[in-house]
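1. Predicted model and sequence below, questions to follow.
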Amino acid sequence: MTADVWLPLPADEIEGLPAPAESSLTYRFWDGGADFPADPADCVFYAVPYMTPMETAVRPLAAMTSVRVVQTLTAGIDHVQPGLAALPPGVRLCNAKGVHEASTAELALALVLASLRGVPGFVRGQDQEEWRSGFYPALADKSVLIVGYGSIGAAIEDRLAPFECARVARVARSARATERGEVRALADLPALLPKADVVILSTPLTERTKGLVSAEFLGRMRDGALLVNVARGPVVDTKALLAEVESGRITAALDVTDPEPLPAGHPLWHAPGVLISPHVGGSTSAFAPRAKRLLASQLTRFTAGEPLDNVVLTTG
């Protein structure tokens, strides 16, 4: 039996990996293809291929009887959770905290600015050679509510700082204090939503957050508010959102949708006041160098018997 590490990138492209001769590890490249690179039973460290369907991500898990670590390259872990029950006890599941903050926060801000300033309409106007001048909302002087104040939520606030927002409120699973100010609990949303001009979703998808943005949630948003989703599609009740945007009461900018990918003919495509990007918050040029640094660091810790970073849960 060998001690295999399954990597979604060729090992020779990742600087800083422990040398196989010194670590007794054998690196195997698997990017989610039909054929496994080796016997899954020999895998001790599984780095899940990035941007593959859930069915692909979990396919080898049941056969990974020796695995000790499952490392995602995503901030969320919802795409591997269905396979965790098949794993032996004591397996550490780690996420990719530190990999996606910069690019996801960039996109969140881009979606806010594009939606408020009317950029989609300008693009359509350019296609039709129309000069669509006028007054448009600015981010300056707006009140922003960030729902999901983990590392991505904090990175979004970092990028909001220069834009002269009137107020930034923060909500997470539980209340706490930060250097920037108070983080409120999810239970405080009913009181906070009516005060926000822009609501940005950056929360993980859990049983508690699935359908969080319900008809009641949306109904508490103020008239003319903008909803931005860079979290996961199922955090939002799509039917309830459609009712609100089709009425023209609120607008939305969505990097993620439910269903996803959004199929042709779906009413969200042409709903008024909706801007859609195809789940590209993390898939930028910033991904590869950060992902490689994370894998090298985690495997160095693993071979040295040191605590791993970003442990979300341990099977048991």
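-> Looks like it came in fine.

2. from here on, contacts and neighbour counts on C-alpha atoms
-> Fine.

3. residue closest to the middle of the chain?
-> Geometric centre of the chain, nearest residue: A231, 4.9 Å, by CA atoms, centre = their mean.

4. Confirm for me that it is in contact with T206.
-> No: under the criterion of CA atoms under 8 Å, A231 makes no contact with T206, lying 11.0 Å away.

5. Comparison target, given below:
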Amino acid sequence: MSDPLVWLPFDPSELGEVPAGLRFELFDHTRFTGGEVEVPDSVDEVAFYLPPYMLGSRIFDVVSQMTSLQVVQLLTAGVDAARGHIPEGVTLCNGRGIHDTSTAELAVTLVLSSLRGVPGHVRHQDEHAWRPGWFPSLADKRVLIVGYGAIGRAIEARLLPFETEVVAVARTAREGVHGFDELDTLVPEADVIVLATPLTDETRGLVDRKFLAQVKDGSLLVNVARGGVVVTSDLVAELATKRIHAAIDVAESEPLPAESPLWSSPNLLITPHVGGASSAMWPRAYRVVREQLERFAAGEPLANVMSGAY
């Protein structure tokens, strides 16, 4: 019996020393970006599949041909793109530990840039205009982090040195962490709200007209979670009042269409879903994948296993 086959979107040498007892193939996933996909004959031997990063749900079409598949390991923290594509009996693992650093950095960048008026300063620079002014500080702000997984905790760790008060919210309340059922009380008290929650049936549309109406005047909403957590039309309507500010790294439709009203919404900073896209990502990705493959080869329990209604 041959060793289990692993499909990777990069050269196996990037992982360093790989565990014995596994076979590796580099599958050119760029074929998924357009046209028909030519699937190698070895597809029915694949036991461990690592799809490429950020190429959408089409990368899972090939899964139905993987009759020997045991594990799908994602490079993303969110698993919403995989929903409905993973056969029963196949283990799905997310990329927990890969994006904590990069996404937390961007979250703090969006907070500081928005509060200190950096987008306006950039526009003034383009106009060769020197326009000083006073802006809110992050210091002394109450920051509400909605979603207290690995990324949420990484955001908190970076915010605390700025002399902030951080309030954490997760789906399930526990010591030091509030539950989603307390949002109606917590949202009106926050100066900054950072969304870092996975996109699930429970969180889809979480930030809607009612939620936004509870945000106090002058507060900042930052979304580094998933676009579907926020109802776009409700955010556009709220921003039109110029009552609050927002910064988003994600959108319900990506790439964000040129005709989207978000582009021209006031008090809004947009980045193109680059939360995980930094030099910090790949070293952490290689480490997480290598450790998972070591567990898989040894027959040990895998980490980051998704269960229930992911």
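-> Great, that's in hand. None of the values given here were measured: they were computed from a predicted structure.

6. circling back: spatially nearest residue to the alignment partner in structure 2 of the residue nearest to the centre of structure 1, not counting backbone neighbours?
-> Taking TM-score structural alignment, A231 of structure 1 has A225 as its aligned residue in structure 2. Of all residues not flanking A225 of structure 2 in the chain, A196 sits nearest, at 4.4 Å (CA to CA, 6 or more residues apart in numbering).

7. List the contacts of that neighbour.
-> By CA atoms under 8 Å, 6 or more residues apart in numbering, the residues touching A196 of structure 2 are 145-149, 151-152, 223-226.

8. now, which of the residues you listed lie within helices?
-> Residues of the contacts of A196 of structure 2 located in helices (DSSP state H): 151-152.

9. what are the ranges of the helices in the stretch 101-250 of structure 2?
-> 118-126, 150-159, 183-186, 209-214, 232-240 (DSSP state H, counting those that start in this stretch).

10. Throw those into TSV and include distance to V46 of structure 2 and mean neighbour count, thanks.
-> Formatted as TSV, the helices of the stretch 101-250 of structure 2 follow (distance: least, CA to CA, whole Å; neighbours: other CA atoms under 10 Å):
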stretch	distance to V46 of structure 2	mean neighbour count
helix 118-126	47	13
helix 150-159	30	20
helix 183-186	44	14
helix 209-214	45	16
helix 232-240	39	18
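
11. Can you check which of those gets nearest to H99 of structure 2?
-> The closest of the helices of the stretch 101-250 of structure 2 to H99 of structure 2 is helix 150-159. By CA to CA, the value is 7.2 Å.

12. which part of structure 1 lines up with the closest one?
-> Mapped onto structure 1 using TM-score structural alignment, helix 150-159 of structure 2 spans residues 151-160.

13. What's L193 of structure 1 aligned with over in structure 2?
-> Using TM-score structural alignment to pair residues, one finds that L193 of structure 1 aligns to V187 in structure 2.

14. Oh, that last question was meant for P49 of structure 1, not what I typed.
-> The alignment partner of P49 of structure 1 in structure 2, by TM-score structural alignment, is P52.

15. isn't E105 of structure 2 right next to E156, touching?
-> No: if you go by CA under 8 Å, E105 of structure 2 and E156 don't touch, sitting 10.7 Å apart.

16. and V5 of structure 1, what does it touch?
-> 25-28, 43-47.

17. Tell me the secondary structure of it, please.
-> Secondary structure assignment for V5 of structure 1 (DSSP: H, G, I helix; E, B strand; the rest coil): strand.

18. Please pull up the equivalent of it in structure 2.
-> Aligned partner of V5 of structure 1 by TM-score structural alignment: V6.

19. ok, back up a step: and the helices of the stretch 101-250 of structure 2 as JSON lines, adding distance to L293 of structure 2?
-> Putting the helices of the stretch 101-250 of structure 2 into JSON lines (distance: least, CA to CA, whole Å) gives the following:
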{"stretch": "helix 118-126", "distance to L293 of structure 2": "43"}
{"stretch": "helix 150-159", "distance to L293 of structure 2": "21"}
{"stretch": "helix 183-186", "distance to L293 of structure 2": "39"}
{"stretch": "helix 209-214", "distance to L293 of structure 2": "42"}
{"stretch": "helix 232-240", "distance to L293 of structure 2": "39"}
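
20. Quick one: closest of those to G89 of structure 2.
-> helix 150-159 (26.3 Å).

21. So which residues make contact with that closest one?
-> With CA under 8 Å, 6+ apart as the criterion, helix 150-159 of structure 2 contacts 96-97, 99-101, 103-105, 107-108, 145-146, 166, 196-197.

22. Check the residues you listed against V90 of structure 2 and report the nearest one.
-> Nearest to V90 of structure 2 among the contacts of helix 150-159 of structure 2: R96, at 18.3 Å, using CA to CA.

23. if we can go back for a sec, what's the residue nearest to A225 of structure 2 aligned with over in structure 1?
-> Aligned by TM-score structural alignment, A196 of structure 2 pairs with S202 of structure 1.

24. just T103 of structure 2 next, same as before
-> T103 of structure 2 maps onto T104 in structure 1, by TM-score structural alignment.

25. Next one: the closest residue to that match other than its chain neighbours relative to D31 of structure 1, how far apart?
-> Spatial nearest neighbour of T104 of structure 1, chain neighbours left out: G281 (4.3 Å); criterion: CA to CA, 6+ apart. Applying CA to CA, to the nearest Å, the value for G281 of structure 1 to D31 of structure 1 is 20 Å.

26. Ok, V312 of structure 1 next?
-> Noted for V312 of structure 1: a distance of 23 Å to D31 of structure 1, by CA to CA.

27. Check G273 of structure 1 too.
-> From G273 of structure 1 across to D31 of structure 1, the span is 37 Å (CA to CA).

28. And for P307 of structure 1?
-> Applying CA to CA to P307 of structure 1 and D31 of structure 1 gives a distance of 26 Å.

29. Same question for I152 of structure 1.
-> In terms of CA to CA, I152 of structure 1 sits 26 Å off from D31 of structure 1.

30. ok, now G211 of structure 1?
-> The value you get for G211 of structure 1 to D31 of structure 1, if CA to CA is used, is 31 Å.

31. Stretch 229-239 of structure 1: which residues count as buried?
-> The neighbour-count check on stretch 229-239 of structure 1 (16 or more other CA atoms under 10 Å) flags 229-238 as buried.

32. List of residues touching that stretch?
-> Residues outside stretch 229-239 of structure 1 that contact it (CA under 8 Å, 6+ apart): 104, 108, 200-205, 209-215, 252-260, 279, 281.

33. In strands only, show me those residues.
-> Taking DSSP state E as the definition of strands, the contacts of stretch 229-239 of structure 1 contribute 200-201, 252-254.
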